[in-house]
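>>> Here is my input, please return the structure:
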Amino acid sequence: MTHEVTRESLLARVQQLAPVIREYADRGEQERHLADPVVEALWEAGLYRLLIPRAFGGLQVDPLTYYHVLEALARVDGSTAWCVFISDSVSLSLAFLQAEAVEAICGKGARVLISATAFPFGRAVSQAGGYRVSGRWPYASGCWHSTWHMAFCNVYEDGTVEPQSDSTGKPELVLAYFPRSQVQILDTWHVSGLSATGSHDVEMKEVFVPKAFTWKLTPQAPRGPHFGDALYRFPFLGLYGWPIAAVALGIAQGAIDEITRVTQHKTSPLTPGTLRERPLFQTQLAQAVALVRSARAWLYEVVTKVWEKTGHGEEISSEERAEFLLAATNATRNSAAAVELAYTAGGASANYHKSPLQRQLRDIHAVTQHIVTAPIQYETSGRLLLGLPLDDPAMLL
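Down below sits the predicted model:
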């Protein structure tokens, strides 16, 4: 059993890993997945086990620690933080599997790196004891090094064309888990931002998945016996989706760090003195810092408040979930604006591959494209604040 670790010790581990992550960042972009030495270092540091129960060798950290660790990683490299976020957040969903499946995935010192796709592009045909699954799913971040894969599927009866419906009349969704060796990776991840995440399409055909390795996405989905801690009663999207905002904040802080460093010596042939002496840059820097710090303060205030209520066994209201989503969306958008300010201040030299600013600009705009904190989530937050119904059952988990 793993002993409890502190937030400070985990952040220290990130700092120890920073030189390795930076050393292989270019190679990761060229190969379009994290370099093997980076993955090994992350695994040895325990950063792929942040949300796994201690009973299975995980670290079972509190939500605010999780956000801080992701932000610290993204401050070094966005793709690295993204891959850790995906695997850790998906491991949280193991709480809804039957005990035998959790034992098979996490037990006996197993290496738990999980890739996943949230689009219901799979076809799960009901059979005795499980489902026959086929499908092709995009955005399987981290699939190159993953040991397991999770996929969303619509449920069908054998021989039918239309998916089954749940009690509300919507298509019934099942989440299926299977060894990554059972899926084929398709070389599709040719992108500008977060290019080292290896978020390729994956495909599988007619693979039997036992029922124990699946669960149906409903607000009433029960959690297993090893997931009784308050961490696993925390709002599901607060750990599964909204930590994207911590990745965004880290990328933005990294850009602020870089432009602050560069301006110590950057000059222009057109004006005297260094960049740091110019009023325009001073204004841009102050604006970027204000955007990031204000967004971080609100987001972490909400995480802390919701965590305290969860620990006391209190229900998290729709209004509180709306504020959580709104704070995460705001942090992501503010972070993008801050990176743009830093990149613009960097001038033409920021466009060179040797400048971290160009990667941070590309990465942050890949983050902003994710549906979880996209502008449409302002509408979702507004509906929750107004007490209007939502179609997403995950919002109530």
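
>>> When you work out contacts or count neighbours from here on, use the C-alpha atoms and nothing else.
Noted.

>>> ok, residue 83 touching residue 141?
Yes: applying C-alpha atoms under 8 Å, one finds residue 83 in contact with residue 141, separated by 6.3 Å.

>>> which residues are common contacts for the two?
residue 197 (C-alpha atoms under 8 Å, 6 or more residues apart in numbering).

>>> ok but residue 133 is inside a helix, no?
No: with DSSP: H, G, I helix; E, B strand; the rest coil as the criterion, residue 133 is located in strand rather than a helix.

>>> Sequence B follows; please return its structure for comparison with A:
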Amino acid sequence: MTTAVIATPAGDAIPTSEELVARAAAMVPALRARADEIEQARKVPGDVIAMFRDAGFFRILQPKKFGGWEMNPIVFMRVLGELGRGCCASAWSMMILGVHNWEFGLMDERAAADVWGEDDETIIASSYPPMGELTKVAGGWQLKGRWPTSSGSDHGAWAFIGALERNEKGVPVDRHALLVKRDDYEIIDDWYTFGLAGTGSKSVLIKDAFVPDHRAHSMIDYKLDHRGTNYLFPFAMVFYSSVSSVIIGFAQGAIDVFIDQMKVRSDNGTGARTALSPYVKDRLANAVTRVRSCRARMEQMMAHATSIVEKRELISIDDRIHYMLDMARIGRECEEAVLTLYKCTGARGVYRSNPIQRYLRDTLVAANHITQDADNNAGALGGYLLSGDLPPMLYARPDQG
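Predicted structure coming up:
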């Protein structure tokens, strides 16, 4: 099956947020039709990534100096919320691969020039868990190890890799993201999962790579510097909320499918229209309310944060730690919404041919992502409110207090 391509405006024209969201919404039927194929292939095909590229989605967060539109991250999040309604794996891959373009706004411009100097459509993959070994050397870093769950890794010509910087006693003092060339790492196909199988989130193996200083940055050192306004949001906030946004799309997709099915379904025993059941109507309404609440919380959080960064100010620790739980709760609440609907489907819901079971599986896996850890983030917020304590290596370097 072919996928429709939506053209990007010619020249320097920058589309509005509404135009970009409309492009994403127009892709939903084609993406939904290919979701089974993508899940079975265990990766998103190149033509789907090309469709996203042609629609301009990779330019939303990309710095203007390197061919992008440098838009507020909420635009990207709204697009993800639409794409997630169609194919969860494709939307997830767009989220992971696309959010990296924002990261260059935090870095030395030489890093972006290395990647986009010849081709401003080059795609970057990632794996941020600090799993490997990082050593400071003259002019940069030596990096080696194995990193899991690099979503969309087949499409990346580079990858951001996470690692801890340690002092001479082995104590972590910073958390870095390091930009590594594709020639310096191997992709290991170990992604066999019951959900989000189509994301191709394979492992990355680095035997020994040198990364110059200008291709590395701290993920926790949040400060005012050269970066533009739309890059003044905290690193974790943009990445965590991008994950939350795409999960909102998954849950909305389950709602869409549920409504389509229940409008035409009849009870096997009585022949009564299922849509007339108060039980079905109640579950649908409660699922919708959960998802709408998640979306509203995301919009409110980003609007408040935007009002701060537009004044060239940093977002306070007090706001940031509240935001972290706001975002983490989205995974749990969307998971609850989809499960609420799934319980109404009865035996029909267990068949692989029913897309709602895939929305459920994909949402369950997505809600297990570290960014959606509502339990630990709740504990962190409660501890902060009671004692002022903060989790280490997340909000600041140890030497920053």
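
>>> Overlay them and tell me the TM-score.
The TM-score (TM-score structural alignment, normalised by the length of structure 1) is 0.90; 386 aligned residues with a C-alpha RMSD of 2.2 Å.

>>> Structure 1: matching residues for stretch 85-101 of structure 2?
In the comparison with structure 1, stretch 85-101 of structure 2 aligns to the range 75-91 (TM-score structural alignment).

>>> before we move on, what about stretch 52-59 of structure 2?
Using TM-score structural alignment, the partner range for stretch 52-59 of structure 2 is residues 42-49.

>>> so what secondary structure elements neighbour the particular helix or strand that has residue 362 of structure 2 in it?
Per DSSP states H and E, residue 362 of structure 2 falls inside helix 355-366. If contacts are counted by 3 or more C-alpha pairs under 8 Å, 6 or more residues apart in numbering; DSSP states H and E, helix 355-366 of structure 2 sits against helix 88-103, helix 235-264, helix 317-342.

>>> quick check: angle from the last one to helix 355-366?
Per axes from the mean of the first three to the mean of the last three C-alpha atoms, to 10 degrees, the angle that helix 317-342 of structure 2 makes with helix 355-366 is 150 degrees.

>>> The second one too?
Interaxial angle of helix 235-264 of structure 2 relative to helix 355-366 (the same axes, to 10 degrees): 160 degrees.

>>> What span of structure 1 is the helix or strand following helix 235-264 of structure 2 aligned with?
Remark: after helix 235-264 of structure 2, the chain's next helix or strand is helix 278-309, criterion DSSP H and E. Here helix 278-309 of structure 2 aligns to structure 1 at residues 279-310, judged by TM-score structural alignment.

>>> Okay, buried residues for that stretch please.
Buried residues in stretch 279-310 of structure 1, counted by 16 or more other C-alpha atoms under 10 Å: 281, 284-285, 288-289, 291-293, 295-296, 298-300, 302-303, 306-307, 310.

>>> What of stretch 163-177 of structure 2?
Across stretch 163-177 of structure 2, burial judged by 16+ other C-alpha under 10 Å covers 163-166, 172-177.

>>> Residue 21 of structure 2 corresponds to which position in structure 1?
Looks like residue 21 of structure 2 aligns to residue 11 there (TM-score structural alignment).

>>> any idea how far residue 22 of structure 1 is from that match?
According to C-alpha to C-alpha, to the nearest Å, residue 11 of structure 1 stands 16 Å off from residue 22 of structure 1.

>>> Can you tell me what sits against the match of stretch 52-59 of structure 2?
Counting by C-alpha under 8 Å, 6+ apart, 13, 17, 57-60, 84, 87-88, 112-113 sit against stretch 42-49 of structure 1.

>>> So which of the residues you listed belong to helices?
Among the contacts of stretch 42-49 of structure 1, the ones falling in helices (DSSP state H) are 13, 17, 84, 87-88.

>>> any idea which of those residues is closest to residue 351 of structure 1?
residue 17 (26.3 Å; C-alpha to C-alpha).

>>> my guess is that closest one contacts residue 41, does it?
Yes: in this structure residue 17 of structure 1 lies within contact range of residue 41 using C-alpha under 8 Å: 7.0 Å.

>>> How about the secondary structure of the residue mapped onto residue 136 of structure 1 from structure 2?
Alignment note (TM-score structural alignment): residue 136 of structure 1 maps to residue 146 of structure 2. Three-state call for residue 146 of structure 2 (three-state DSSP): strand.
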